[in-house]
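quick one, structure for this:
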Amino acid sequence: MTQASLPLAAARTAALHVQGLTTPPGAEPAPTLDTIYDTVARIGCVQIDTLHMVHRSHYLTLWSRLGQYDIADFDRLIYDPDHRRLYEYWMHAASIIPLANYRYQEPTRQHLRDSGGWWPDWIKQPENQELVAAVLARIQEEGGLRSADFKTDKAQRGSWWNWKPAKRALEYLYNAGDVMVSNRVNFQRVYDVKERVLPDWVDTDGASAKESHRWHCTESARALGLAGARAIADYMHTKIGTVRPIVEGLVEEGVLVPVESEVHGGETATLFAHRDNLPLLEQAADGAIQALRTTFLNPFDNLVWAKDRVEQLWGFRQTLEAYKPAKDRIWGYYCLPILWRDGLVGRFDPKLERKTGTLRLKALYLDVTPEDALLADIAAAMRDFLAWHDAHDLVIERSEPTDVGEKLLAVL
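Here you go, the predicted structure:
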């Protein structure tokens, strides 16, 4: 790998393969509890978000890799005490994380416990410390509670930063690791004390900050397949200034290996691969591994966390425009990138009308020539997407090129 540049197609294929995004549709393993867990473990964690124009982001990330599966099985791995192998906490933002890696989040818990998290001055106030103790005592006595189970006499102001005091206390306890999310009811968190949520088999011997950073850096590089230091930092959601010296140290140790790779635009760049992934790069270069999957990615999918790398390898600019004023959006509110084989070839802005079973695409964009094979593969992925959402009708309001929408509907 160090003697000649890795071809761009091989770099893309390797990056997709480690993410579980090369399997041909229909060839996925059966979506058992083990398969779902292994998929999360393979990519490190799955990001949670509140937006749900279609199924929520953490569910979509699994569908992109497995096709149709039972969402209840995923939830069972997180919230069912008899099957719990995943949990909610901060990793790449709010995430679903394997409990096998629980110890590596201890520095985050310690930092948020000591600093007070989002409100460092708030926890320093004696009355708020008393409130935190009272909220914890009530959960210990009554069992799992939602923030809605606490009442306040103070009026709400409608801002994220003006939560009622009990909710702020719950967030502090959650950040500090004293309570965990034991369930969700209508997507509202149910908090319970750690002792009633955390399985006995979990290793609670917390890692040091140094050990944690090294582990996150190593595992992020493994999950990326091929990436620069900034992409590794983006994946682990850590500042580049913290990550760069760790990467340099891992290179000196031989854990990470510099690889010259072709990137989008015909140039080359020095990227890093985990030494365990070197055979994968060889297989991708030889054609033994091929990118054959067509699927749709959500805006919070692991593949697009490192936005600079997405542009570097695919020439694709991923952006979430949900929080922009409508007049400032280029693509749409909640666009899903379209993966076709080894390329990111377009996107669409969906809205599921649940009462009527209609999936409405407010816009569909293709960045490449809509050849028959591409349309057939997108149509097959769309059929699976519709079925998984219990939708039976597809409406495409507009498309670019203008005839692509009609062509896709004709294939469907």
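
only C-alpha atoms from now on, for both contacts and neighbour counts.
OK.

next, Pro350: secondary structure please.
Applying DSSP: H, G, I helix; E, B strand; the rest coil to Pro350 yields a three-state assignment of strand.

let me see the contact set for it.
Counting by CA atoms under 8 Å, 6 or more residues apart in numbering, Pro350 touches Met53, Val54, Tyr334, Cys335, Leu336, Leu359, Arg360, Leu361, Lys362, Ala363.

before we compare anything, build this one as well:
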Amino acid sequence: MSRPLLSNRDARRLFLDRHHLLRPAPGPGLGVDLEELLHGLGFVQVDSVNTLARAHDLILWARRSRYRPRALRSLVAKRRSAFEHWTHDASVIPMSFYPMWRLKFERDEARMRQRWPAWQRPGWHDELDIVLKQVADNGPTSSLDVGGGEAKNSSGWWDWHPSKTALEFLWRSGRLAICHRQGLRKHYDLAERVIPPEIIREHRTDTEIVDWAMSAAMERLGFATSGELAAFFEIATRDEAKDWCTEALAAGRIIEAEIAQAGGAARRCFTTEAMLERIPSLSEPSSRIRLLSPFDPVLRDRARAERLFGFHYRIEIFVPEEKRRYAYYVFPVMQGDRVIGRIDARRDGDLLFVRAFWPEAGTRFGRGRVAALDAELQRVSRLAGLSDVAFQDGWLRE
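Take a look at the predicted model:
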């Protein structure tokens, strides 16, 4: 049988719909509404860079313009409806997914025991029981509270002295959980004192966890290769993902489709009949200009973003005569179902200061788009707690 072909337009819109960016909802961005958004996304990546706003805050704000950072902290520290751990990177994850992380805890522990002796300062393994007892006896503990007698470097945040390494190991392997943060500093407690008891008691087999991880990734991506499905949560191995796709295809749970790329060629991916049935009912995309985090899930896989949107995006792009064409941390800008440019915008005192905007090739930037961009910058300045927006002379580049 011939495989169905998705046009690039339909593929972009289905992908944005799955990522809650086709027409972002007008919800309050807190409490149950934020829990539902987080569940729909699967996770939100946590990043410490704050040239304008934290990555996780920008990701959620792009989908709920009334969102404010304290709402996400509340899910983890008060409501206990989300937890912090790793997917491909540090992330906030719906609490209902916690039982699936058992397999990740076990696999991460095995990798750490194999690799960390060569990567970390010696002595961390001897601190595991000491640090675990300290947390058990004293409750919430940060890296400042452990390793009192250890030599520490001046690098501070990145100084993984043995006790801090032990603390991270115990968290990554599931014995500790993050109970709250002060600023960006994590505070840990015993997992059974943080994770709700009914969640702790829930048990899934390895096979059930892999099946869940692959099915949940497909629901949130819309279409993907086996490798892209495995990379979504980083729970299933690449071999497990291939085997799952083979079995699911044979059982009729998934189908193969050709996805038209921005350059015109087609790429074979897996999808489902239900996903294809959604396409005719998808709404037109929002015309609002949106500033996205460099770690937004629609762009996190840089190669996929280039294939799907024709958007070549790397953190740094060097041009010899200019030394550096784009600053270290430029923000992608989307309108409708297209990425229309990238912007160098950052905090400068109480202002959001725009150094440069580079439109994508073929994107005309007249007065209407300039006004729409300014309106978006005014909105994001309120998220960042800034008073106004200022533009450098010559900010609109070729």
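
strands - which of the contacts of Pro350 of the first structure land there?
Those of the contacts of Pro350 of the first structure mapping onto strands are Leu336, Leu359, Arg360, Leu361, Lys362, Ala363, per DSSP state E.

which residue lines up with the second one in the second structure?
In the superposition onto the second structure, Leu359 of the first structure corresponds to Leu352 when matched by TM-score structural alignment.

tell me if I'm right that its match and Asp344 touch.
No - assessed by CA atoms under 8 Å, Leu352 of the second structure is found out of contact with Asp344, at 10.3 Å.

which one's more surrounded, the two?
Between Leu352 of the second structure and Asp344, counted using other CA atoms under 10 Å, Leu352 has the larger neighbour count: 25 against 20.

excluding its backbone neighbours, what's nearest the more buried one?
Sequence neighbours aside, Val389 is the residue nearest to Leu352 of the second structure in space, at 4.7 Å (criterion: CA to CA, 6 or more residues apart in numbering).

burial of the residue mapped onto that neighbour from the first structure, as a residue count?
Val389 of the second structure maps onto Leu394 in the first structure, with residues paired by TM-score structural alignment. Neighbours of Leu394 of the first structure under the rule other CA under 10 Å: 18.

now do Leu394 of the first structure against Ala155 of the first structure, distance only.
The spacing between Leu394 of the first structure and Ala155 of the first structure, counted by CA to CA, to the nearest Å, is 43 Å.

check which residues of whichever strand or helix holds the match of Val389 of the second structure are buried.
Assigning secondary structure by DSSP states H and E places Leu394 of the first structure in strand 393-396. Under the neighbour-count criterion of 16 or more other CA atoms under 10 Å, strand 393-396 of the first structure has Leu394, Val395, Ile396 buried.

repeat for stretch 5-12 of the second structure
For stretch 5-12 of the second structure, by 16+ other CA under 10 Å, it's Leu5, Leu6, Ser7, Asn8, Arg9, Asp10, Ala11, Arg12.

please apply the same query to stretch 184-196 of the second structure.
Across stretch 184-196 of the second structure, burial judged by 16+ other CA under 10 Å covers Lys186, His187, Tyr188, Asp189, Leu190, Ala191, Val194, Ile195.

in helices, which of those fall?
Secondary structure assignment by DSSP state H places Ala191, Val194 of those in helices.
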